[in-house]
Structure formats: structure tokens, C-alpha cells
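**Student:** coords please:
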Amino acid sequence: MKFALATALAIATAIPAMAQDAARPNILLVLLDDAGFMDFGAYGGDASTPNIDALADRGAIFSRFYTSPQCGPSRAMLMTGRDNHEVGLGSIPETLSPEMRQYPGYSMRWEDGLPTIASRLKEEGYQTFISGKWGIGDIGQNLPHRFGFNRSFVIDATGGSNYDHTPYLPLSDTTNWYEDGKPITLPEGFYSSEGIVDRMINYLDEADPQKPFFSFLSFQAIHFPIQVAPEYRDRYDGRFDEGWDEMRKQRLERAVDLGLVPDGTELAPLPASSRDWENLSPADQSYWARSMQVNAGMLEAADHHLGRLLAHLEAQGKLDNTFVIVTSDNGPESIGIGNAPGAEGVAQRWWMRQTGWNRDFETLGERNTMTFIGEEWASVSAAPFALFKFTATEGGLRVPLVISGPNLPDSDVIDGRAHVTDLVPTMLDFAGLDPVTPDIRGRSLLPMLSGARAAVYGDDEAVGFEVSGNAALYRGNWKISRIPTPLGDGKWHMYDLATDPGETTDLASARPELFQDMLNEYLSYADEVGVVPVSADYNPFKQVGKNVVRKKAREHWPGLLVAGLVTLTFLFVSFRWFRRRLRP
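**Tutor:** Predicted coordinates:
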């Protein structure tokens, strides 16, 4: 009798456990590249993003979600839930000076066994897939198949052509794609947003339908070179003809109307290097308006292909049991290749010609075109905030975040502070796992999503960031930040983001005790994670140029040596000849 009762109890408890296991939710993480805070339609952007907007309608959007200002560090934190320095990604390889690599926080390498969200979920029975941009550390050294992904199809670079292997920077001779850790050649007719969704659909079709999945879909869109089919570009004819000065004001108005920022928010001035739209020639206005058309078109195309994946999941009856997270790795990109002044611009354009790139107006955005939006449109994309990618401003750090999923209530804008390191524990929480792990810095956002709590960080709890000398610390509504030259002054400032998200009024001198307390907390954070201060004259953009020169010198030193010897011999012979001619 006792045995029968024990058996009955065991069965009774096992059935709910089995049912719970069978119903474990799927998780789809979607990452856009360089999408600004207001670029999605749900955030008031100009691009048509109906699929992202539908997710927002049945889920939640966040108004205070922070990443790092560079892609590799953000992606490292997104995968691990740890600070970027703790996992060797204190910067990206392109902006890293050689002497920094001796420090653990800047190694650009991951050791085998480093826990990621993929490895943690895989251990619990999840099938794990990635398709798209990886871009974590040195090329080919930290590929996702080593860190928990069952299947992987990735571009391992900060960027590249969306159609083939053409590199977008002189630092590389090709753009490397890998499948399951092995180099591959892209097929004819490839386009990044379409191709990565196709591959993800294939992976899901081959998966065990009885097991849950974690899928990481990582778009190249809208990192430069911005490229898309003409029909997407041409849908935005005339949309950006008013220019960046006017459209930045419009975005501020929409941000206030949508409740993304408080009424009374002021726009920070554009950088001194920015151009006045009204001072451009009609030809230049048309060119730059067309560049932004390409940007909007590429984002719309990415949304379209995301919609194909969502429709596929719905047709299989899986979408209702799938949490979907959509976000960006950092703020919008302000730079490009081919428009620099002086000798630098001459060198860039020579390299572009050698590599097959052009910036022709008629074909702008199509294959082989080097399209980018520049700092002025980047300031629109990041509006109503200051500056953009590479800087520790709100424009560089604050990005959109959309989350939807089973049993989540429809929410208005969630304005509690959240950070990129919070997404790993949030996904663990979605999977029914313990989100509190000693090596993870972040916190689950599920209490905010469910409506149980308005915030997961108290007013006295701080989170710091640092990349390439750009530093910030958030505590409650307060922020201190330091932006190096040329876009900042290299000094610390303090802002009250509750009333001044545009970062227009420095309150460091008005609240000296609070400022010093927060600065001390940042210094403790920097010491804890291994931040190495950069020199006063460090400039990440110039460092890219230095690294290009160093790389080319290493590759071509025999030829340069011969050329130097020939030049010295010619000068020596010429000097002797002139001396003989000058003798009486």
C-alpha cells in the first residue's frame, strides 16, 4: 500500500514536471546593428518596421535601456551578462593600440569554457542557433561554436559588404564568414538580411521539435556600408528632404508625445563639425537625403525578413510560446569611408577604387556602394539625445529595446533603467532558470515586464561603462560621463536624466558631493573590472588609421625597404654628382 501510494505520488508530481518541460518557452534574440534610439517605428522613427512594431504592441518597449558605445563590447556583454572588460573586450580590435593588448581586459580572446547564454541554455536542454554578425574580439578566434551554439552561420567582423566578402575597412583583405567554425564562401545572390534569416529557418526546420530553442538573429543592418535593393530605397523618396536640422526637432516632438522623454527635454547642440543643412548645395542635399533613404530602406528590409521568420514560427505553432527580444548593439554610426578631408581622404578613395567601392548618387545603396549617413543624420537617429556611437552620451549608449512573449501583459513604455548585461539573466528567467548567478552582473527584467516592479535597480545602485576612454556611471536618474576629444573635452560632467536626457546642463559644480561620490564609485568599478586609462591624446578614429598603416607596413615591408634603399641610393648619387659639378 505504501509502495503504491508512493508510486502514485511520484507519477502525480512527474506529470506536471513533464508538462512544464514540454512547454518550456523558446527564446528569439534579435540584434540590429547601429540602430538609433528612435529608428524603429514603435519609437517614432521614419522607417517602416511593422513586424517590430507588432511585437511592441503585444509586449513592451523600454525608454532607458543601455548598451556600450561600441559593437564588440556590447555583444560580449549581451552573450555573457558580464562587464566587457571582465571578458577581454575592453574595446574593439580596430581601435585598440598594440600596447593595450598586454592587459587582461583587452586581450580580444575568450578562453574555452567561458559561460554564455547559449552554453547555459544548452546545458538545460535548449537547442542553440546563431545566424548573422558575431564580431566579438579578434577575427576567427572566438567563434560561437566554441561557446554553446549547436549551429552557427556568422560574419566575424565589425562589418563588410552585405552581398559578398568585400571588406569595408583597409584593415582586412576580405570579410570572413564561418559555418560551425569553418570558413565558407557566400553563395551567388546573397544579401545579408535575407541570407541570415534563410539560414536560421533552415536550422529551426532541422531542429528537434520536442525541444525548446534559443535563436540569436544578428543583422548587419544598419551598419555601414548601408546597402539595400533600390525598391526599398525609393520608397522613401522625398522623406528626408527637410534635412537633419528640422527632422531632429520633429523626432524630439514625437519622443515627448510617445512618453519616451519628459516634456521640456531640450536638444543638445550638434557637434561643431556638423554642417548646416541650409548651407549645403542642392546637389549635396539630394545626396545626403538619398543616403538616409538607403538607411531607412535597409532597416525596413531587415524588418521584412524578420517578419518571414516570425511567420514561419507562427505557421509551426511556435510563436505563441516564444519570447522575442529586439534591440541594438549601440547608437548610430557617424563615420564612413571616402569623405575624409586632405591626404586621409585621398588614401581612402584610392583604397575604395582598388577594392571596387564607389559612392555614386544614382546607385547609392546598391552593391559595391559605400553608403553611410554621416554625423548629422546620426544625430537625428539618436535624437532626442546627444551624439552617437563611440561616445558615452545618451545617443551612444541608449538604444531601443522591445520584448514580447507568452504571459507578458501588454505594457506602455517601461522607463525603469536597464542594461545590456540584464538580458542574460532575463533570458534565464524566461527559461525558468535561476537568473541570479555569481558571475553575472545583470538582473532579470522579468519583474518589470510582468508589472511586479517599476524598477530592478534602486536609486542608490550604480552601473558603470567604459570603452576607449568613453566612460559613464548611472545611479538612479543621475549620470556622470567623460567624453574624450574630439567630440568631448575629456572632463567629467554630471546630468539629471529625469529632467535633462539631452545632457545640456552640467550639474557637477551644483552638486559637488554627489558628483564626487559617483566619481569615486566609477573609479572603484574601473579598478574592479580592469579598465586601463587611455592617453590624453587618444582618438579611436585616428587609432584605426594608425592600425591600418601598421598593418600595411608589416605586409609590404620588403617592398618598402627596397624602395627606401633605391631612394637613398638615388639621393646619394645625385649629391655626389652635384658636388662634382660645383667644384671649380
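**Student:** Please count neighbours and contacts with C-alpha atoms only from this point.
**Tutor:** OK.
**Student:** Contacts only, for the most centrally placed residue in the chain.
**Tutor:** By Cα atoms, centre = their mean, the mean C-alpha position of the chain lies nearest to Asp329, the distance being 2.2 Å. Asp329 sits next to 31-35, 67-71, 74-75, 399 when contact means Cα atoms under 8 Å, 6 or more residues apart in numbering.
**Student:** Filter those residues down to the ones in helices?
**Tutor:** The helices, defined by DSSP state H, take in Cys71, Ser74, Arg75 from the contacts of Asp329.
**Student:** one more to put side by side:
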Amino acid sequence: MKNFKINSKFKSPQKGLLITALLVAQFGFAQSKTDANYKGVIGKTLAESKEYWPEPVKAPAGAPNIVWILLDDVGFGASSAFGGLIQTPTFEALANNGLRYTNFHTTAICAPTRAALLTGRNSGRVHVSGFSHTVLSAGFPGWDGKIPADKGTIAEILRENGYNTFAVGKYGVTPDEDATDAGPFDRWPTGKGFDHFFGFLGSQTDQYNPDLVEDQAHVKPDGRHLTDQITDKAIGYIQKQQKAAPGKPFFLYYAPGAVHAPHQVEASWSDAYKGKFDEGWDVYREKVLANQKKLGVIPANAVLPERNALITEWKKLTPDQKKVYARFMEVYAGYLTYTDHEIGRVVNYLKESNQLDNTLIFVAIGDNGASKEGSQVGTISQNLFSKGVSDEQNLQSNLEKIGEIGTAKGLNTNYPLGWAQATNAPFKNWKQDAHSEGGTRNPLIVFYPKGIKEKGGIRNQYSHVTDILPNTLEIAGIKAPEKIKEIKQDIIQGSSLYASLNDAKAESLHKVQYYYIFGNRAIYKDGWKAAAAHLPDSFAVKKTIAKKEVPAASSFDNDVWELYNLNEDFNERNNLAKKYPEKLEELKKLFDEQAKENNLYPLIDWQDVYARRIHNTGVDKGKNLQDLIQQASKPGEAVNK
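**Tutor:** Just a heads-up that it's a prediction; the model follows:
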């Protein structure tokens, strides 16, 4: 052994490994480095070793089951649970045995709301300032539609803390290019923490022939209404999980396509509302305002905003217009009541299986305000953006096809603008209008028998969709993780509502919030709000496309900012911009700071997204907007907005 030496010329990795192996063989036992978390002892023999088995991950003792319910395109004044004229008995029961939050906010459109909800972070910070759809995204950090791995979802957090996790219905934040059966699947629901998923990846789908996905593959629909199918799946997931692991908590994300267009529902549901809306949208608003005051969900001295200039007074409409418009609303109402019924099936199952008392339920009645996308006359199967088709022609088509409203043939069914304003009472404006409470304020119900003492209470604290995640974690006794799958996590931006559950006077912890959807923007701070509408809006896009050229960049400099004190003027009737110019400038500066912090820049609007995407990809410039939208409706691809 004295003469043994290693030739220093042996420098190749392969030779080095061979020599190491020879040395180990000659001189004794060697062990590769073990996991730093391993607490056992590894010796040469079993007798010299000590086994170690890590404890299986378990949720905190007594942790509740968690159910998040998110509806689509429902205005503040639609559901009877918040004074609307559309019957939603399940929501009423949950609210009467839980809490009504009257000052809860979304982002004003679906994908950004869902991204913010699932991550507890602002939509721009998680790269979804617009959509995850190719024609509605852009190549910038706040706009590419791809939620990064360091912005973990509620499902990822809960699964790592002993929960089973299920999602059914609309997902909406999987990039189009990833949405085929070839994947990649890391941005599908199952790649974002859900054990199982059943629903659709896009933002809109035919309810009788949906672009349907189960886990990591597209599947064939069975012909039933999609909401019926997702409810069966949700209950089935819970049943199987509880049979295999009784008492193990679960998280269910229940997000139906309802009541986004197309409005489709069995006639028995819509026919129950025959004649109920013949008095029209003006009377609807007045009745809802009175109901909301009785419930206490709005101030007792509240006054409705003026009717929008785009909407004709109901009594001035023709008999044909009234006939068609009333039927559109009957279908929408039936669709919402049916959706409430299906959610009731899940709640009743939990009650019958003795799980409801320890279940925390959040119900966000809408991911934005009522939809303005049905035009002034409503749509059935016709193309809303078809070239050369006037409102009068659309109305005549709707009259001829009135029997198709709400059926499987009504592939684009959406109600007229007047009903959007009505179901948004007591606010002005609607979906996409991030500058307005009408676009961003939605009802929120919190139900938790084990943790809420006051039943049927009203809560007026300002809150935002990002707050639901930290509130959920606090109730469950779970800390936001520093890492998920060894990836360091970004901060959670939402603020928990926990203190308000049993204290109606608790301070709102959410002090500052920016809003932005395609040019419309606002900034909130401590009850004050500065807001700017941006025109042209989405209805001007078809004119841009018709030019067959790349337009000049959108100008935001001419947008007029307004100022409101929401503490005294909750539905934005009194613009204080001229009275308090210093406050306005302060808030505009804050908007700029928030925009930089949350990846919002560059500001992009509909015209920018569509026209530049068409130019850059070589898509036929002669196609109209709806044609572009429908490109995403093919099997294996996400559906557009």
C-alpha cells in the first residue's frame, strides 16, 4: 500500500468515477449524501441503522372542508339574496345562516378575477391583466396569461397541507397553446394543485355540447346540461374521497359557466318566469332598490343613477321589442335559479352526510358586473359583430327565433343591455368597466356554522377577490408557505377578512387596490376612488379590424379622471374631481405606483390586443371580431372571453 498513488493525469470524469468506485471497494463502506430532512441513521448493515418514516401530512386538527363557489356574469341586483327579483333560495339560506358582504370587489372581467382569486395576488402580478387566450394576451410580464410557479394557488397550498382538492366548471386561466391533449399540463388545473378537474379550460362554452375536459384529457359530453354534470362530479369526488379517508378535509372549487353567455337552460326553468318581467327594466330597478334597502345591503338613502343614455325607456319600446326583451330576461332568470338549484344539491349532500357544520363556504355571486356583451337588442345565434347587420335587423331575427332563446340552438344567447343595467342595480355601468363599481362590486356570502356566531349579519368592510385566499388559510389554521415544490413563493397580496366574521365593526385591512381592464382603470384608497373610462371600448374593435391596417397606438392621455368618496357616495353619483384636485392627483400618482408594482404597464386596450395580434400573426384582416373569438372554440382549444 505504501506505493499506491493515483496518476494525476487521470482527469476525465469517467475515469474519476471509476477510481472512486475502486477506492470504495477496497477501503470500505460509503454512502451517498441523504436528504437533509432525513432523521434516521444509515449504517453498513440493518443492525447498525435506524429507520425513519416521516409523518404523513395532515391538515390541522378540526380544519374545515372548504368550498369556493364563483358564478359568472351576475350583477349586484340579480340574486334575491341581495334584493334581486331572481329567486335563489340556496344563496338566501346560506346568507341567512352566514354573512352578507356588501362591499366586495372583483376585477371587472372573468380571467383576471379567477387568477386573483386562486392566487391571492393581483391579476397583473400573476400575469393575467388580460386573458390567457392567444388573441387576448400580449408578450409582457403582466399580460402573457401564464401564472408563474412562484405564485402558488390555493389548491397547491391546501394539498400540501393535507387536503384533497377538486375543481369543476370553468377554469379560464390555461394558455391556449397548452390547452390540447398534448399539454404541457403544468398550467391545467391538475398542474396547479387540483387532484381532479372536470369542466372547460376556456371562458365560454356551449352548455349542451361543451369543450369538456376531465383531469388531463378532453372527453365527450353526455348531452346533459353542463351544470348538472359538474354537480354530479363534485358530489362524486367528495363521496369517493370520504369513503377512502373518512374525515379528511377537502377543497372544492365550484365555478359553473353560468350565467355567462350562452344563456341556455331547460324551458321548465325559464317558463316559470313567464310574464314576470313584462313591466320592464325600469320597474325592475326600482323594485330591487326597495328590496335592497329592506335587506340592509345598501344605504337607506340610496338613489339610483340615471338611466344610461344607450338604453331606451321601457315604456317607449314597441310591443315586439318588449316581447323579445322580456323573453331574454325570463331565460336569464331561469338560468340563474337553475344554477342556484344545482349548488343546492351540493349543499344538501354535505348536510345529509353530516359535513356541512364544519364546512366553510364562500359564494361570490359573479366574477364581474352584469354583462354588456348582448348588445342593445340581445343576441341568440346571430353574430353580434357581423358586418352590415343593424340593431333593427338583429331585432327582427330575434323575433323570428324567439323560440330558440335559451335552447341548445341559441349558441350566442345573451340579454339586451337594458337588463344588464337592471340586474346591476344600484350601480351604473357593467362588466369590463373597471373604473366603475358596476363592473367590480359583487355580492359575497360567507357561511361557516362552526366559526360564525351571528347568523344573517351584514358586513360593509371593503374587500377584494384577493382577500378570500388569506381568509381561508387563517380560518383553516394554515400559514402561507415559503416554498411550494422547492420554489420560493411570492408574497400574498390579499388581506384576510377574518376579524370581521364576528365583529361587524372590524377595520377593513384592505386599504389600496388598483383596477384595470382594457383601458378602463381606477385606484382605491381608504374610501376614496379615482377612475377613468377609456374609449373606444370593445364595441369599437370591429371598426379597427375593418381598416385592414395596424392602427396607431391607443392614447390614454385624453381619458378623463373622476373622483368619488365611496364612504359617502357608494354608487358614484357625485364626481368630486373639480372640488378636490389635489386628492385626484394624489390617487393618480398612486395608480402609477401600483401599476409598476403589479406588472400592469404597458397599458393595453381591446384595439391594441386584437389589431396587433392580427397584424403579427397574419390572420385574415377581413375577419370580424366574433370570427376571431370563435377560433378558440374548436376542440382542444380554450374558448375566448
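**Student:** ok, back up a step: what's the spacing between the residue nearest to the centre of the first structure and Ala47 of the first structure?
**Tutor:** Distance from Asp329 of the first structure to Ala47 of the first structure, counting by Cα to Cα, to the nearest Å: 18 Å.
**Student:** next one: Thr67 of the first structure
**Tutor:** Taking Cα to Cα as the measure, Thr67 of the first structure falls 22 Å from Ala47 of the first structure.
**Student:** Between the two, point out the one with more neighbours.
**Tutor:** With neighbours defined as other Cα atoms under 10 Å, Thr67 of the first structure and Ala47 compare such that Thr67 has more, 28 against 24.
**Student:** counterpart of that one in the second structure?
**Tutor:** If you follow Thr67 of the first structure across to the second structure using TM-score structural alignment, you land on Thr106.
**Student:** Please look at that match and His464 and confirm they touch.
**Tutor:** Yes: the pair Thr106 of the second structure / His464 is scored as a contact, 6.1 Å apart, by Cα atoms under 8 Å.
**Student:** now the longest helix along the first structure: how far from the chain's centre is it?
**Tutor:** Longest helix in the first structure, counting residues (DSSP H): helix 282-315. Offset of helix 282-315 of the first structure from its chain centre (Cα atoms, centre = their mean, to the nearest Å): 17 Å.
**Student:** Tell me the residues of the second structure aligned with it.
**Tutor:** Going by TM-score structural alignment, helix 282-315 of the first structure lines up with residues 319-352 of the second structure.
**Student:** and that stretch, how far from the first structure on average?
**Tutor:** Stretch 319-352 of the second structure, aligned to the first structure and superposed, deviates on average by 0.8 Å (mean Cα distance after the TM-score superposition for the first structure).
**Student:** Same question for that stretch: list its buried residues.
**Tutor:** Across stretch 319-352 of the second structure, burial judged by 16 or more other Cα atoms under 10 Å covers 321-347, 350.
**Student:** just stretch 463-470 of the first structure next, same as before
**Tutor:** For stretch 463-470 of the first structure, using 16+ other Cα under 10 Å, the buried residues are Val463, Gly464, Phe465, Glu466, Val467, Ser468, Gly469, Asn470.
**Student:** Could you find the counterpart of the second one in the second structure?
**Tutor:** The one in question is Gly464 of the first structure. Aligning on TM-score structural alignment places Gly464 of the first structure opposite Tyr514 in the second structure.
**Student:** Kindly confirm my reading that that match is in a strand.
**Tutor:** Yes: according to DSSP: H, G, I helix; E, B strand; the rest coil, Tyr514 of the second structure belongs to a strand.
**Student:** which residues touch it?
**Tutor:** Counting by Cα under 8 Å, 6+ apart, Tyr514 of the second structure makes contact with Arg521, Ala522, Ile523, Tyr524, Phe591, Gln594, Ala595.
**Student:** Contact partners for the alignment partner in the first structure of the fifth one?
**Tutor:** Under the alignment defined by TM-score structural alignment, Phe591 of the second structure corresponds to Tyr522 in the first structure. With contacts defined as Cα under 8 Å, 6+ apart, the neighbours of Tyr522 of the first structure are Gly464, Ala472, Leu473.
**Student:** ok, and those in the second structure?
**Tutor:** Shared with the second structure under both residues aligned by TM-score structural alignment, their matches' Cα atoms under 8 Å, the contacts from these are Gly464, Ala472, Leu473.
**Student:** Once you drop chain neighbours, what's closest to the aligned residue in the second structure for Asp434 of the first structure?
**Tutor:** Counting by TM-score structural alignment, Asp434 of the first structure corresponds to Lys479 in the second structure. In space, and not counting its chain neighbours, Lys479 of the second structure is closest to Leu473: 6.5 Å by Cα to Cα, 6 or more residues apart in numbering.
**Student:** how close does the helix or strand hosting Lys596 of the second structure sit to the first structure?
**Tutor:** In this structure, Lys596 of the second structure sits in helix 581-597 according to DSSP states H and E. With mean Cα distance after the TM-score superposition for the first structure, helix 581-597 of the second structure departs from the first structure by a mean of 1.2 Å once superposed.
**Student:** tell me the contacts of the match of Thr67 of the first structure?
**Tutor:** Thr113, Asp367, Asn368, Thr440, Arg441, Asn442, His464, Val465.
**Student:** Over to Gly559 of the first structure?
**Tutor:** Contacts of Gly559 of the first structure (Cα under 8 Å, 6+ apart): none.
**Student:** which SS state does it fall under?
**Tutor:** Quick answer, by three-state DSSP: Gly559 of the first structure is helix.
**Student:** Run through the helices of the stretch 451-584 of the first structure in chain order.
**Tutor:** Under the criterion DSSP state H, counting those that start in this stretch, the stretch 451-584 of the first structure contains helices at 512-529, 540-555, 557-582.
**Student:** Any idea which of these gets closest to Ser274 of the first structure?
**Tutor:** helix 540-555 (16.5 Å; Cα to Cα).
**Student:** which other helices and strands contact the closest one?
**Tutor:** With contacts defined as 3 or more Cα pairs under 8 Å, 6 or more residues apart in numbering; DSSP states H and E, helix 540-555 of the first structure has no helix or strand neighbours.
**Student:** Can you list the buried residues in that helix?
**Tutor:** Pro540, Val544, Gly545, Lys546, Asn547, Val548.
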